[in-house]
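*Asks:* next input, structure requested:
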Amino acid sequence: MTQPIGSASDAIYGIHADALRVNRDRLSVLAANLANADTPNYKARDIDFRQVLAGVSNGGLTMARSAGSHLSGTATAAAGVVYRQPLQPSADGNTVDASQEQARFAEAATRYRASLDFANGRIQSLMLAITGGR
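*Replies:* All right, here's what the predicted structure looks like:
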């Protein structure tokens, strides 16, 4: 379950909690692109990481709800999903370029790992402060 922005974890993890969520969502979108590389009329999508993360960290990102029963107060990158302009669309209308998708997926995975390492370092520092190195 996604935690609401502004939760207690923000004080511990800082921006890295939001970065992990945004990168997780971006990895999911890119994986869907790769999975649909041969699907006719599939349109490649992506998430503008910087734009979404800036909106999340400034408290300016709000999710549109398609039904009143949907959760509010949580922010994910879903609001920042955009269709990518193809460099060379295929004859069947598919706009996925597998090599570009693989490169973007590798970049997003590297960013995710970096945020995870920073968050883990923060926890280790707090544990060291709490235990006094014992």
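
*Asks:* please count neighbours and contacts with C-alpha atoms only from this point.
*Replies:* Will do.

*Asks:* and the strands in the protein?
*Replies:* All strands of the chain, identified by DSSP state E, fall at 45-47, 81-83.

*Asks:* here's the other one to compare against:
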Amino acid sequence: MSLFSTTFQTIENGISYASQKQQTIAQNIANVDTPNYKSKTVSRTSEFRDLLHNELEAYQTDSKHIPFSDSSQRAITQQGNTSYQANGNNVDMDKEMADMAENQIYYEALVDRLNGKFNSLQTVIRGGK
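*Replies:* From the prediction side, this is the model:
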């Protein structure tokens, strides 16, 4: 029997994903004026999403809410088929800023959930006090 559920590992994977996504977004923003730079995105693999969906079901009150799921398997892909500037660059600052805000909300939700799990453990250790 495991002392801890897989929730900690799932949250850890989510925080790792959010960190990698933040780094990718920051790299895109830093290269907004670099000629011929193509923006990058971080994506999750479908196999892990299917596995996680079967293991952990989050309650989503609105279809516009960010889903509470993550992947330990992800890929960074380069978006090379578009160009928004005359120099061949395809970084869209509005999209990058929106992605950054969404990623921040996702990260904060994961950290809040992790704090809740630690508070539960602390309550158990103290004997319910």
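
*Asks:* about what we covered before: can you list the strands of structure 1 in CSV and add mean neighbour count and distance to G14 of structure 1?
*Replies:* Formatted as CSV, the strands of structure 1 follow (neighbours: other CA atoms under 10 Å; distance: least, CA to CA, whole Å):
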stretch, mean neighbour count, distance to G14 of structure 1
strand 45-47, 21, 21
strand 81-83, 14, 23
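
*Asks:* kindly reformat these as TSV containing distance to M127 of structure 1.
*Replies:* Listed next are the strands of structure 1 as TSV, based on distance: least, CA to CA, whole Å:
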stretch	distance to M127 of structure 1
strand 45-47	34
strand 81-83	37
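
*Asks:* with respect to N36 of structure 1, which of the ones you listed lies nearest?
*Replies:* With CA to CA as the measure, strand 45-47 is the member of the strands of structure 1 nearest N36 of structure 1 (10.9 Å).

*Asks:* one step back: closest to Y112 of structure 1 out of the strands of structure 1?
*Replies:* So among the strands of structure 1, strand 45-47 is nearest, using CA to CA, at 13.8 Å.

*Asks:* among the strands of structure 1, which is nearest S57 of structure 1?
*Replies:* Judging the strands of structure 1 by CA to CA, what sits closest to S57 of structure 1 is strand 45-47, at 15.9 Å.

*Asks:* measure the counterpart of D117 of structure 1 in structure 2 to N28 of structure 2 for me?
*Replies:* Using TM-score structural alignment, the partner of D117 of structure 1 in structure 2 is D112. Distance of D112 of structure 2 to N28 of structure 2, given as CA to CA, to the nearest Å: 28 Å.
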